[in-house]
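Peer 1: My questions are about this predicted structure, shown below with the sequence.
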Amino acid sequence: MIVFCIVSAKGGAGVSASDAVTTHTSAALPQPLDERTRDRVLSSVLEHAPVSAAELGVRLGFTPAAVRRHLDALSLDGLIEIKRGRGQGGGAGRPARRYVVSQRGQSAIGEDYLAIARAALTRLGETVGAAGIEDFARERFADMEERYRPIVDAAGPELEARADALAQALSADGFVGSTRTVGSPVRRPPTREVPRSTMLGVQLCQGHCPIQGLAAEFPTFCEQETAVFARLLGVDVRRLSTLASGGHVCTTHIPLGRPTAAPADPLSQDSATLSAPATLSTHQQGRP
């Protein structure tokens, strides 16, 4: 299954695709101008993936030939890759070519700390065991939960609004968050027996992960983050894909039409509650 998520153009500090990206030069344009243009193409792929060359041309105001020239150069650098899927019409025919940022491209965007952090966590695991790494990840995301809770609670009780507020908070921290509603609502008014929809939900997408390299080696970071989302939103959430597991975006499914739990003060919960991970969809975890 390919999950198509449209990622918000809002970025956090230190997440611009123009940072630390090496690109090919072109004889057709002066080098600084050509590199800036190519960085804009890479940034647009990051924000709107999976996206076609035609869609990029419209968004950036480039000719098809210009867009393809930059896409070819970024592909040669290994910064983007092609995902093939059905066209927007969903009919038979040649699969559409859509572009996403590659694992190498993600790694090129602000992850110079990775080698030191990985070595430190490896030594921590050798010293105190896997439980020490899990405790470290839990403490890290406890800080995120504390900072995000006032933002999410201020959005009110509606789950869609809370998810949008969570996406904005993630973007401010460099995760390039966005939401989109998926599924079909039921036609008749919902009742206790017949919920608003059996499939309606919100997909919370993260186009960039500042700790992707660490999460790939230490999955507890993804598990603790998912648990925080569930507690902030008050419903069971399921992680459909992660950048750390090879997906082109992190996608968390938030079911609608279910009663949400009353917002809780995390400081009043005991440590066992805080450490309980959200339910993960094991048959879909990490699929792109």
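Peer 2: Now that the structure is in, tell me what you want to look at. Numbering: from 1, shown residues only.

Peer 1: contacts, neighbours, all on C-alpha from now
Peer 2: Fine.

Peer 1: List of residues touching the longest helix seen in the chain?
Peer 2: When the chain is parsed with DSSP state H, its longest helix is helix 130-154. Under the criterion C-alpha atoms under 8 Å, 6 or more residues apart in numbering, residues 121, 124-125, 162-163, 165-166, 169, 220-221, 224-225, 228, 232-233, 263, 266, 275 lie in contact with helix 130-154.

Peer 1: Name the next helix or strand downstream of it, please.
Peer 2: Once the chain leaves helix 130-154, the next helix or strand it forms, by DSSP states H and E, is helix 159-172.

Peer 1: between that next one and helix 130-154, how many degrees?
Peer 2: 120 degrees (axes from the mean of the first three to the mean of the last three C-alpha atoms, to 10 degrees).

Peer 1: Going along the chain, name the strands of the protein.
Peer 2: With DSSP state E as the criterion, the chain has strands at 80-85, 96-101, 177-182, 201-206, 238-241, 250-255.

Peer 1: Make a markdown table from these and add distance to Gly132 and mean neighbour count to it.
Peer 2: Shown next, in a markdown table, are the strands of the chain (distance: least, C-alpha to C-alpha, whole Å; neighbours: other C-alpha atoms under 10 Å):
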| stretch | distance to Gly132 | mean neighbour count |
| --- | --- | --- |
| strand 80-85 | 36 | 18 |
| strand 96-101 | 33 | 21 |
| strand 177-182 | 29 | 22 |
| strand 201-206 | 27 | 25 |
| strand 238-241 | 24 | 24 |
| strand 250-255 | 25 | 25 |
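
Peer 1: got another, please set it beside the one above:
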Amino acid sequence: MAIPVFGLGTFRLKGPQAVAAVSTALKLGYRHIDTAQIYGNEADIGKAIQTSRIAREDLFVTTKVWPENFHGDDLITSLEESLEKLGLDNVDLALIHWPVPAQQAPLAEYVGALLEAREQCLTRYIGVSNFTIAHLEQAITAIGAENIATNQIEVHPFLQNRAVRDFAQRHDIHTTAYMPLAHGNVMQDATLQRIAGAHRVTPAQVALAWLMQQGVAVIPSSTRREHLAANLQAQKLTLSQQEMQDIAELERGERLVNPDFAPQWD
């Protein structure tokens, strides 16, 4: 898999808090850092990367292009600005952050511009985020499924997004899960607590392992060292087939990220 199965999400982290969280994560062994233009923390993350002195080839950095930069040459220009803030010659993965209505910007135009950014070596891989099946179909028609490294969407035990994930899998498009801990709600679930107790781990580790065991990459976010360290250890946990099924039955359509500009979800 081109995309590391485990990374650090940085949504809502800014300034010294972002620098500290990313620096701590890198010291603990994180090597995949996920950011976005709209987060306003690319420069903070760049500072943490620079001070870490970790070799560039050992890092995997993802950023996302915001819709206001979809027109004309704006996408490539904005990505160049992101690289300047990050202090990098290129990112490993650049994503379209949100799809927009066709009248605002044609999908083929902005995914095509992202492909051009890859051809200009501004990014190693390209992909999308928050794409529905219909959007994925359009993107596949425009640039080919082989050029879509991942679709980053909200996935956790209470919102499993199976239709979109199944469609993506049929087209060999990987899935990355944001909000994999459901804003911490996984900690209060009885099923996850029971499974965690059996393995002597935390419910958060169980939720993360459940996703990774399905081949889904996860990018949980935290500012606390103990949580960052514990989340990282989820990679060592293996769940039984019955435990995987028990968690699959927790689906309840609990979508946490649904801004007014979101698409019509599947």
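Peer 2: That came in fine, so what should we check first? Worth saying up front: this structure is predicted, and the values here are computed from it rather than measured.

Peer 1: TM-score of the superposition?
Peer 2: TM-score for the superposed chains, counting by TM-score structural alignment, normalised by the length of the second structure: 0.25, backed by 123 aligned residues with a C-alpha RMSD of 6.6 Å.

Peer 1: Show me the contacts of helix 130-154 of the first structure that map onto helices.
Peer 2: Short answer: the contacts of helix 130-154 of the first structure in helices (DSSP H) are 121, 124-125, 162-163, 165-166, 169, 220-221, 224-225, 228, 232-233, 275.

Peer 1: Leu95 of the second structure: what's it in contact with?
Peer 2: Residues near Leu95 of the second structure by C-alpha under 8 Å, 6+ apart: Thr62, Thr63, Lys64, Val65, Leu114, Ile126, Gly127, Val128, Ser129.

Peer 1: does the first one belong to a helix or a strand, and which?
Peer 2: Per DSSP H and E: Thr62 of the second structure is located in strand 60-65.

Peer 1: Tell me the helices and strands packed up against that strand.
Peer 2: strand 32-34, helix 74-86, strand 91-96 (3 or more C-alpha pairs under 8 Å, 6 or more residues apart in numbering; DSSP states H and E).

Peer 1: buried stuff in the first one?
Peer 2: I take that to be strand 32-34 of the second structure. The neighbour-count check on strand 32-34 of the second structure (16 or more other C-alpha atoms under 10 Å) flags His32, Ile33, Asp34 as buried.

Peer 1: any idea of the angle whichever helix or strand comes after that strand forms with helix 74-86?
Peer 2: Next in sequence after strand 32-34 of the second structure, counting helices and strands by DSSP H and E, comes helix 42-52. Here helix 42-52 of the second structure points in a direction 40 degrees away from that of helix 74-86 (the same axes, to 10 degrees).

Peer 1: which strands and helices sit next to helix 42-52 of the second structure?
Peer 2: Contacts defined by 3+ C-alpha pairs under 8 Å, 6+ apart place helix 42-52 of the second structure against helix 15-28, helix 74-86.

Peer 1: Any chance of CSV for the ones you listed, columns mean neighbour count and distance to Ala163 of the second structure?
Peer 2: Listed next are these as CSV, based on neighbours: other C-alpha atoms under 10 Å; distance: least, C-alpha to C-alpha, whole Å:
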stretch, mean neighbour count, distance to Ala163 of the second structure
helix 15-28, 19, 33
helix 74-86, 19, 29
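
Peer 1: Out of the ones you listed, which is closest to Ala177 of the second structure?
Peer 2: With respect to Ala177 of the second structure, and counting by C-alpha to C-alpha, the nearest of those is helix 15-28 at 18.5 Å.

Peer 1: Also compute the angle for that closest one relative to helix 42-52, please.
Peer 2: 40 degrees.

Peer 1: Packing partners of helix 15-28 of the second structure?
Peer 2: Secondary-structure packing of helix 15-28 of the second structure (3+ C-alpha pairs under 8 Å, 6+ apart): helix 42-52, helix 225-232.

Peer 1: buried ones in the helix or strand just after the last one?
Peer 2: Next helix or strand after helix 225-232 of the second structure toward the C-terminus (DSSP H and E): helix 241-248. Residues of helix 241-248 of the second structure classed as buried: Glu243, Met244, Ile247 (neighbour count, 16+ other C-alpha under 10 Å).

Peer 1: Looking at those, which one is closest to Asp74 of the second structure?
Peer 2: For the buried residues of helix 241-248 of the second structure, the closest approach to Asp74 of the second structure (C-alpha to C-alpha) belongs to Ile247, at 42.7 Å.

Peer 1: re the thing from before, quick one: the strand holding Thr62 of the second structure to helix 74-86, angle?
Peer 2: Using the same axes, to 10 degrees, strand 60-65 of the second structure lies at 140 degrees relative to helix 74-86.

Peer 1: what angle separates strand 60-65 of the second structure from strand 91-96?
Peer 2: 30 degrees.

Peer 1: Any buried residues in strand 60-65 of the second structure, and which?
Peer 2: Phe60, Val61, Thr62, Thr63, Lys64, Val65.
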